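> no sequence for this one, just the structure:
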């Protein structure tokens, strides 16, 4: 898997966990952020294929961040990772641009299967960089 990904979560241990899981499967972490504003700057600077995005963060929540990311980079894939398991909110997240949604706690297998669903070609970066 040669996808370029970013991790956005205000909890450092969760950023590290996701980074380790996806990197161990061959993904390339292009950066991490702890709030929505930093996530947008990071995505513009690094052009990830995939962004793991928390729902509840300082400055800008996951829904606001997803809308901004999809406006700037319509091709970016977004996987939500949150403790919130509310159907109405998850539907709102999908309408905002989330391509998939995982409820914390999640397993390594759940993360990798979700990546396969949102990036079925998962071999190469859509940006041609490694």
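Nice, I can see it. Note that the structure is a prediction, hence the values are computed from the model and not measured.

> only C-alpha atoms for contact and neighbour calcs from this point on.
Will do.

> Can you tell me which residue is spatially central in the chain?
In the chain, the C-alpha nearest the mean C-alpha coordinate belongs to residue 52, at 1.6 Å (Cα atoms, centre = their mean).

> My read is that that residue contacts residue 7, right?
Yes: using Cα atoms under 8 Å, residue 52 and residue 7 qualify as a contacting pair, with a distance of 4.8 Å.

> Mind jotting down where the strands sit in this protein?
4-8, 28-33, 50-53, 77-82, 100-103 (DSSP state E).

> this is the other structure I want to compare:
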């Protein structure tokens, strides 16, 4: 069972992911709307995994990953984005993302990414 932090500036996306995760043994321990909030919540909650949107106000998901991994190099993050562009995927992986999920979310793809990241 993994403890998961969901980060997305859109409540609909957070709820969609929560619905998918609630079908599993994993537990959603927190939600953040911005990259800054994600960094603060990560420090408090120390989740096993983070699902991170790329485009958010205040701080992008990529900057948030860099910030989290500075203090927690073992942090596991899966990037989520509506933009499946190669350049952004590469940036996310270079920043330390374990995987990448494109929106709209596909239940099977989300589960595959989670299982891979948690291994």
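Sure, I can see it. These numbers were taken from a predicted model, which means no experiment stands behind them.

> still on that earlier bit, residues touching the residue nearest to the centre of the first structure, list them.
If you count contacts by Cα atoms under 8 Å, 6 or more residues apart in numbering, residue 52 of the first structure has them with 5, 6, 7, 8, 78, 79, 80, 81.

> try residue 59 of the first structure
35, 36, 37.

> could you list every residue that touches the last one?
Taking Cα under 8 Å, 6+ apart as the definition of contact, the neighbours of residue 37 of the first structure are 59, 60, 65.

> now swap in the first one and tell me
Contacts of residue 35 of the first structure were listed using Cα under 8 Å, 6+ apart, and they are 8, 9, 10, 57, 58, 59, 60, 61.

> Does the second one touch residue 53 like I think?
Spelled out, it's residue 9 of the first structure. Yes: taking contacts as Cα under 8 Å, residue 9 of the first structure lies within contact range of residue 53: 6.3 Å.

> So for these two, which sits in the more crowded spot?
residue 53 (31 against 27; other Cα atoms under 10 Å).

> State the distance from that one to residue 7 of the first structure.
As judged by Cα to Cα, to the nearest Å, residue 53 of the first structure and residue 7 of the first structure stand 6 Å apart.

> Counting neighbours, what do you get for the nearest residue to residue 112 of the first structure once chain neighbours are set aside?
Once flanking residues are discounted, residue 112 of the first structure sits nearest to residue 22: 7.3 Å by Cα to Cα, 6 or more residues apart in numbering. By the measure other Cα under 10 Å, the count of residues near residue 22 of the first structure is 21.

> Please apply the same query to residue 61 of the second structure.
Residues near residue 61 of the second structure, counting by other Cα under 10 Å, number 30.
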